[in-house]
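Peer 1: Fold the following, please.
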Amino acid sequence: MKKFIYATTLLLALATVKIHAQTFMDRVHFEFSAGTGIANKGIKPVDFSFRSQVEFVSIAYLFVTAEDNISLYKNEGVKTYYNGVSIGGGLGVKLLNSVKSIHALDIRAKALSSVGCPSWKRSSYDVSLAWYLKSYRFSPVVELGYRFVDSHTQGIDNCGNVFLSIGFRY
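Peer 2: Down below sits the predicted model:
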């Protein structure tokens, strides 16, 4: 009975998805953004991000992202920072896809992990809302969300913060 319920739910969900005849390049988008978050535990994040996304159905897309993470803090009264690069990916779902408007609102979830030899080894997990203009090829993107940082460096605690990023989408 469980298999029947799962199959029925899947078929009903797929019936709501529209697939448009688009080329692959019409379904690929790129984003560049810069963001910052609210300081938590004395650390203020600043991130520069590049994202490439591919729509696999009309209401959802997968993306890969690379970020340069700079974390500002004070050490004995002297301003300093941690620096590192994180790579990861995630899933985006379009919330205003069927509305006849130039505005788009997506919900995104992503996971990142530091690579190389950063001064702060960490994994981070984000959930955010992203607004952009869907009718223009170049459009601004504003993203507001929450990030949890799981620290893998001894002496630095896990933390979370609200962040805002602004960028461009192509």
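Peer 1: only C-alpha atoms for contact and neighbour calcs from this point on.
Peer 2: Fine.
Peer 1: now the strands for the protein?
Peer 2: 28-37, 44-57, 60-75, 78-94, 103-115, 122-133, 139-151, 159-169 (DSSP state E).
Peer 1: Quick check: buried residues in the fourth one?
Peer 2: So the one you mean is strand 78-94. 81, 83-94 (16 or more other C-alpha atoms under 10 Å).
Peer 1: hang on, the earlier thing: redo the strands of the chain as JSON lines? Include distance to L11.
Peer 2: Listed next are the strands of the chain as JSON lines, based on distance: least, C-alpha to C-alpha, whole Å:
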{"stretch": "strand 28-37", "distance to L11": "26"}
{"stretch": "strand 44-57", "distance to L11": "15"}
{"stretch": "strand 60-75", "distance to L11": "17"}
{"stretch": "strand 78-94", "distance to L11": "18"}
{"stretch": "strand 103-115", "distance to L11": "23"}
{"stretch": "strand 122-133", "distance to L11": "27"}
{"stretch": "strand 139-151", "distance to L11": "32"}
{"stretch": "strand 159-169", "distance to L11": "33"}
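Peer 1: Next, the second sequence, to be compared with the first:
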Amino acid sequence: MKRIYFFCLTYILLGCSHANDTNNKEQSEKLIGEALKSKALTIGDDIIKSKRLYIAAYNNIDQQSIVNDELFIYSVNKTDSLFGSYEMNNIAFEANIKSNKEIDVDVIDGLCVMNKYMLKYSKIIDMKKFPESLQVDLNKAMSFQPTYLNTLNQSKDYLGQIKCLQLK
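Peer 2: Below you'll find the model as predicted:
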């Protein structure tokens, strides 16, 4: 009888110890999701703040330079980091752009300006000298450009804050 009692008590304790694992896992996933969302918002804020830099760089590109190389690499990596935050959180980036759900028009405008800079500079330089991973990330960033332009064209710009559409 003691064995049966001990056996039942062991299973009850074992079952209770695993019941909390599911709750901890859900909490951990929720915290990770919130951290990734925060990271994406931080990257978006940085893109908004650096939009004027990219406009100046876009307007003054005429040849390859070390500064432009570094800004180009930084830009590609910045967009890849943003996309990665969304992918890791299982959120469709393109759907967010179209709905302006978590990405506002300022971020979309900044991404569009960055893409115009990256595209213009990529035509000046020999892309074969850059790593293949950078070329893949650049192509991924460029794949969203029509969506950015479409979203910006549909947005109301009463204060003239959308700059990407002004760049030629």
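Peer 1: care to give me the TM-score?
Peer 2: Here the TM-score for the pair of chains, by TM-score structural alignment, normalised by the length of the second structure, is 0.21; 73 aligned residues with a C-alpha RMSD of 6.2 Å.
Peer 1: Between the strands of the first structure, which one is closest to T8 of the first structure.
Peer 2: Ranking these by proximity to T8 of the first structure (C-alpha to C-alpha) places strand 44-57 first, at 19.1 Å.
Peer 1: packing partners for that closest one?
Peer 2: strand 28-37, strand 60-75 (3 or more C-alpha pairs under 8 Å, 6 or more residues apart in numbering; DSSP states H and E).
Peer 1: could I get those as a markdown table with mean neighbour count and distance to R122 of the first structure?
Peer 2: Shown next, in a markdown table, are these (neighbours: other C-alpha atoms under 10 Å; distance: least, C-alpha to C-alpha, whole Å):
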| stretch | mean neighbour count | distance to R122 of the first structure |
| --- | --- | --- |
| strand 28-37 | 18 | 16 |
| strand 60-75 | 18 | 10 |
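Peer 1: Among those strands, which comes closest to Q53 of the first structure?
Peer 2: Of all these, strand 60-75 comes closest under C-alpha to C-alpha, at 4.0 Å.
Peer 1: quick one: V142 of the first structure and R169 touch, right?
Peer 2: No: if you go by C-alpha atoms under 8 Å, V142 of the first structure and R169 don't touch, sitting 10.0 Å apart.
Peer 1: Now do the shared contacts for these two.
Peer 2: Y132 (C-alpha atoms under 8 Å, 6 or more residues apart in numbering).
Peer 1: Pick out whichever of the two has more residues nearby.
Peer 2: Between V142 of the first structure and R169, R169 has the larger neighbour count (other C-alpha atoms under 10 Å), namely 21 against 18.
Peer 1: Which SSE is immediately downstream of the lengthiest helix in the second structure?
Peer 2: Longest helix in the second structure by number of residues (criterion: DSSP state H): helix 2-49. Going down the chain from helix 2-49 of the second structure, the next helix or strand is helix 51-60, by DSSP states H and E.
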